[in-house]
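A.B. asks: Kindly return the folded structure for what I paste below:
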Amino acid sequence: MQLSSSSAFSRRWITASRLLKSGKLKEIFIRTYRIIKRRKLKFRLIDYADWHEEWVEVGQKDTKRITELINSLPHQPFFSIVLHLDVTNHAAATSTIESIKEQIYPNWKLHIITSKNINSESLQKNISTDDDRIKITNVEDYDLNDWVIALDSQTRLGKAALFSVASSIVDTPEVSVIYSDNDHINSLGIFCDPYMKPSWNPDLFESINYLKPFTILHKNLWEKHLNPEEDLHDHLIQATKKMSAKEILHIPQILASIHIDNQKNLLVPIVNAVKNNFPTKEPLVSIIIPTRDQGQILKTCINSIYQKTKYTNFEIILIDHQSSEKKAIRVIDFLREKPNSRIEKYSGNFNFSAMVNKGAEIAQGEIITLLNNDTEIIEENWLELLVTQTIRKEVGVCGPLLLFKNRTIQHAGIHPSKNALMIHGHKHEKENSPGYFGHLQTKHEVMAVTGACLSTKKTTWDELGGFNDKNLKVAYNDVDFCLKAREVGLRVLLEPKVKLIHHESASRGVEQEILRNPRLQKEISYMKDRWGEFLFVDPASNPNLLTTEEGLSLNPHPKEIPIWKNN
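C.D. replies: Below you'll find the predicted structure:
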């Protein structure tokens, strides 16, 4: 998930040339130091084999600890495991069955359902079923316990899998759906390619069944899946719409493994096309653009809106911060002649929040879309797609995929880092990258999106109080607004089908180092005080992952470790 070395070199050379022309030698030194520091960090990235050994594998000491914890449970849930076999791959089936028999947690029954073309007697001879908890049948006629797990013959469970689930059920009795992280096993039998999943993310689940391969359902929910011809994913999409997030539990542990035989295409899952209903009548969209001078980039932005936007019902509100450059004034005068535009003057020190708030006050649209003056529209359906998501009642904010001029990714959602600085996801990946396990192929919830292009309903903007123009005049105002939306139960979505070019750093100079920037220090301090731990809750990530400017990596010290490792 890294930029190619040639692309990285090209991008850094362009940046260095720009800084040289501006005389910012100190900034060049700082960036060079950062690059060297990051390259050193690359050599310290954790190998998954080492991580797996420390946090996943169950040793003798772990087994003893798990047994103690099982005996201390106030009650012990019982699991019905349903294994459908429609192939004669006895080796794969044996691996799955053996992994179930190796479970430290004892309360389970395995129902092996065979298709008509499989001889049950032959299967019984080839597969060791010397356990009265294992039954083989070719009909779906069996008694269910309180919890049901559907497995296929390519999935192998870790020894602690059922215990981890049972313990979670005891701790959170309100749950009805449980899922875990998983990794893969290649043809050499090596564990690889861990899929560290996000917490419940309904828009992502609607397109990608990321709950597989180890999904645990309460008996009541399973029994509603009456039609065996109906895909379980489709059933759960509808069922979970009637459930609260508290009823769906993610266990951030590698509890299952999928045999892939080096089929890397399996690491990019099937994505179901989901079409949200567009309003019968286009709602008016107020596009708010703060600007000052820099006429060429403003011209590019304005022209691209008018030339490449298929959506017709919009107005442009330009907030002019004392522009004096001749070219900028000509662009503003050109815009003034447009019937669907308004120019608002803003004076005083730079305050991005106050500028967009001023635009929102006079906005007449049902939808507000913030747009930086250094963005460029490249696809005609951008506004239609943003409106389609923003207008949904459960959505508070929606943002697009932003690209650098070289068409690599600049922004694909905002993620928190340990020092409270924000990281842009999938940065420098190719424009058409599927993203981490296909996440960039569909809309999904993220912690926040950037104010460079941010869409929200006017009612939501007003209810949340817009941007904080007192404490967050320059930075973090967009993140703060998104957190306010999530705080009241609204979703913040990334819609990667919408792509814009963001000529980053053209609007303002390169941000100074934190230690040299009292204003930024103050804004970070405010965010920490205002949001506390919620500032670090990321619905698009996982406690087993670290998001850095270099991309995703394994967290050497997971934020949530298995209870049986927590001695």
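A.B. asks: From now on I want contacts and neighbour counts done on CA atoms only, so please keep to that.
C.D. replies: Will do.
A.B. asks: Next, the contact list for the residue of the chain most remote from its centre, please.
C.D. replies: With distances taken as C-alpha atoms, centre = their mean, the residue sitting farthest from the centre of the chain turns out to be residue 121, at 46.6 Å. Contact partners of residue 121, counting by C-alpha atoms under 8 Å, 6 or more residues apart in numbering, are absent.
A.B. asks: how does it look with 10 Å?
C.D. replies: residue 136 (C-alpha atoms under 10 Å, 6 or more residues apart in numbering).
A.B. asks: which secondary structure element contains it?
C.D. replies: Secondary structure assignment for residue 121, by DSSP states H and E: helix 120-126.
A.B. asks: Just give the closest residue to residue 450, not the sequence neighbours.
C.D. replies: Nearest non-adjacent residue to residue 450, counting by C-alpha to C-alpha, 6 or more residues apart in numbering: residue 478, 5.9 Å away.
A.B. asks: list the helices and strands the host helix or strand of that neighbour packs on?
C.D. replies: Assessed by DSSP H and E, residue 478 sits inside helix 477-487. With contacts defined as 3 or more C-alpha pairs under 10 Å, 6 or more residues apart in numbering; DSSP states H and E, helix 477-487 has these neighbours: helix 352-362, strand 395-403, strand 414-416, strand 453-457, helix 458-464, strand 491-502, helix 518-531.
A.B. asks: Another sequence for comparison is provided below:
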Amino acid sequence: MGDMKQQRALPERVWRELARVPRNVRRLLSRAAPRVTGKMKTGTPSIDRYEDWISKNEPNREELDVQRRHSAASLAGPKISLLIPVSETSPRFLDELFESIVAQTYGNWEACVVDAASSNTELLRQWSEADPRIHLDRLVTNLGIAENTNRALHAAEGDFIALVDHDDVLAPFALHEVACAIRQNPGAEIFYSDEDRLSESGKRTKPFFKPEWSPELLYSCMYFGHLTAYDRHLAVALGGFRKEFDLSQDYDFALRAVERSQKIVHIPHVLYHWREHAASGASGGKPEARKTNIAALADAVKRRGLQAEVLETPTANRVRMVMTDPPRVSVIIPTDSPERAIKCGHDLVAGTGYPYAEFILVANTSLIHKMKESVEISSNNVRLIPFDEPFNFSSKCNAGAREAIGERLIFLNDDVEPKESSWVQNVIEPLENPEVGAVAPKLLYEDGRIQHAGLVTGVREFVGTAFHREQAATRMHVNFAQSMRNVAALSGACLAVRRDTFFEVGGFDEKNAAIAHSDIDLCFRIRLAGMRCVYTPFTELQHTGRASAGLTPNEAKPRRDKSTTYLLNRWGEYVTRDPFFTDNMRDWLFADSPVPIQMFARNQFPPTPSQIDILFVSPDLTRSGAPLSLFHLAEWCRGNGFFVTVAAPVDGPLRNKFVAAEIPLIIDPLTGTDHPSFGRLIGNFDVVVANTVKTADAITVRSRENVPRVWWLHETELGQRFLRKDARISAALSLQIYWSRRAIARSRFIASTPPAQCTS
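C.D. replies: Next up, the predicted model:
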């Protein structure tokens, strides 16, 4: 056996691989054959969108059988008691309900059925005799929905109770998912799932995908809905359901339960089919329920000691905080536009009805001199703060905040115009709740469509807008745009915070979010401090666009913005996962980029101190040689002080290794394509490493930034076959001659730098 070759250090091996790139490029080009073109197949038949979603996201027959076998073979899991009060309903609906119950893939359940003197006694008796888990209690009179449910609760012996209406249907895997969630979340006392509607003909429609626990949204509506399960001991301790809130007894119960629960869990599966028929609540057949709904909420507000009034709006409830001692408000407006500054100093002040507001305009000295000569802004409520430093939007806002005397701060872009004089009080009133840290209103484009109804994360390009470009009064997705609710982040175009909160979390980040994403970063720090970000629809402002972000002629162009990469580095979990715009919501509602995407990252405190941000592009996440080589290189780079991110078009078993190594991972079908969003992603990084010949588009795709790209080619004969089939690869190879020279120079620096220096 001969002597083994000396193992080179990884940096040197990397450099040697990169150095081979030009040689491999020339070799492939010299053997290239013309590309054979072909036509794409067209004419794919269109199908119902929700039916398509169901086929892709719900278990098929074989998977349901696996669940049944697992339930039969495993030790007893949590026992789930279904509380089913029955009054007059269609025998067909009852049959379909019990068929769905006995067909559950999870077996440890009981159905506590209370027959409230209905005409379906015989049918119910047959079902109770057919399955011993169905327990029947017949009443001689109908006690009302709350008392009927209490009778079922008193008979229940399960670990958890779940509420089921007599005319609805459970998904066959409903209790399986509830039991799994209970096992995975020890200590949780409340569980709720997504749901949809069921027509009388049996067609499933109108999916309601829900956010995770959202206190403000529960004020706006009973969004828990169905299927909801509660720890039985908690339900008993609450005293069950209250008769005075009949028809909204479940809402009253939920409002009381969340006050005592330490953990509330959303199950992101459609487990319940809410029947639509003339007499059902799903079709608006219970008009009296609105009155008891408002009464239950008013009782909760009183019980919690909130100084607030409960209002009924056409689309949602509103809990309006009462400001017994109205706070002083400072409206901070960074500007360098003479026209908009004059307009803010006059029209904005005149159009604001809040008597305790001051208006702080932060501008360059030259503009301030002009403004002081203007009679239009002679009001004592307007203050002018000079700012002559290089363009830095965060610094401007912080300068205004330091001069502010208000207990509440509203940061306002100079191109935002209120539509009503009460805008200030409507924006700041939720801040009377100390658990709320930031508030922003509905912003509209000039055509009246929504620009901002809360920001969302976990979408392509990381941050987007909920219900973007929908009509201002849209009732889409159970009136979410018309409901006060919790959101991941808020737009800084009009953003209200308490003064002490703003400075406690450090204000706007002047270094890492000088221009873009300063509002996102601030909201994330507010959330990290344990407070909530709240969107309010109860005032509307018009935002003319991005005029306020423009530069004046005398300002130098800022250096390349790296705020997106900073967000991913520091706020990886927050920017890739939105608890208030869950994956199902995103894939169903986010119209700006509807192709599904998965992202995995973690928050880092402090973030990785990196001078070079690297994007690795892999053709897949299999455990084959090239992806594994990329993983080891990415892991080494991360361990030596570089911030790295990996993007791949498809999921695979290697995903778990990246997640365990805490390397941000983007699984996006548009990765490695010529889609503009992929080009914009590339523009956030200092260098791109595209792995194998299959990632040609990572080399050719256009990007606003001149980002060096390294094509890490492993193939020779295989590469020739790809080259003959696809002219893009030939184009990419010619580009790579240029990119490789830049990248090799950089890689030589990395390879020759000791690890201690690499981490700087």
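A.B. asks: one step back: what residues of the helix holding residue 121 of structure 1 count as buried?
C.D. replies: 120, 123 (16 or more other C-alpha atoms under 10 Å).
A.B. asks: Would you mark the buried spots in the helix or strand just after it?
C.D. replies: With elements assigned by DSSP H and E, the helix or strand that comes after helix 120-126 of structure 1 is strand 134-137. Across strand 134-137 of structure 1, burial judged by 16+ other C-alpha under 10 Å covers 134, 136.
A.B. asks: Check the mean deviation of strand 134-137 of structure 1 from structure 2.
C.D. replies: Mean deviation of strand 134-137 of structure 1 from its aligned counterpart in structure 2 after superposition (mean C-alpha distance after the TM-score superposition for structure 1): 1.8 Å.
A.B. asks: Give me the helices and strands touching that strand, please.
C.D. replies: strand 79-85, helix 90-101, strand 108-114, helix 120-126.
A.B. asks: one more time with 7 Å
C.D. replies: strand 108-114 (3 or more C-alpha pairs under 7 Å, 6 or more residues apart in numbering; DSSP states H and E).
A.B. asks: And residue 239 of structure 1, what's its match in structure 2?
C.D. replies: Superposed on structure 2 with TM-score structural alignment, residue 239 of structure 1 falls opposite residue 257.
A.B. asks: The strand or helix carrying its match: how far from the chain's middle?
C.D. replies: Using DSSP H and E, residue 257 of structure 2 maps to helix 249-260. Centroid separation for helix 249-260 of structure 2 versus its chain: 25 Å, with C-alpha atoms, centre = their mean, to the nearest Å.
A.B. asks: hmm, back to that, tell me which residue of structure 2 lines up with the residue farthest from the centre of structure 1.
C.D. replies: Under TM-score structural alignment, residue 121 of structure 1 pairs with residue 121 in structure 2.
A.B. asks: gap between its match and residue 145 of structure 2?
C.D. replies: 17 Å (C-alpha to C-alpha, to the nearest Å).
A.B. asks: ditto for residue 97 of structure 2
C.D. replies: 18 Å.
A.B. asks: Which one's more surrounded, those two?
C.D. replies: Using other C-alpha atoms under 10 Å, the more surrounded residue of residue 97 of structure 2 and residue 145 is residue 145, with 22 against 19.
A.B. asks: Aligned to that one, what sits in structure 1?
C.D. replies: In structure 1, residue 145 of structure 2 lands on no residue (TM-score structural alignment).
A.B. asks: residue contacts, the residue nearest the centre of structure 2?
C.D. replies: Among the residues of structure 2, the one closest to the centroid is residue 578, at 2.7 Å (C-alpha atoms, centre = their mean). For residue 578 of structure 2, the contact set (C-alpha atoms under 7 Å, 6 or more residues apart in numbering) comprises 456, 457, 458, 488.
A.B. asks: Quick one: residues contacting the first one.
C.D. replies: Contacts were defined as C-alpha under 7 Å, 6+ apart; by that measure residue 456 of structure 2 touches 463, 464, 465, 466, 488, 489, 578, 581.
A.B. asks: Translate it into the numbering of structure 1.
C.D. replies: Looks like residue 456 of structure 2 aligns to residue 415 there (TM-score structural alignment).
A.B. asks: State the distance from the corresponding residue of structure 1 for residue 203 of structure 2 to residue 183 of structure 1.
C.D. replies: Under the alignment defined by TM-score structural alignment, residue 203 of structure 2 is paired with residue 190 of structure 1. Counting by C-alpha to C-alpha, the gap from residue 190 of structure 1 to residue 183 of structure 1 is 10 Å.
A.B. asks: for residue 63 of structure 1, same thing?
C.D. replies: Taken as C-alpha to C-alpha, the span from residue 63 of structure 1 to residue 183 of structure 1 is 21 Å.
A.B. asks: The two - which one has more neighbours?
C.D. replies: Between residue 63 of structure 1 and residue 183, counted using other C-alpha under 10 Å, residue 183 has the larger neighbour count: 24 against 16.
A.B. asks: Thanks a lot, see you next time.
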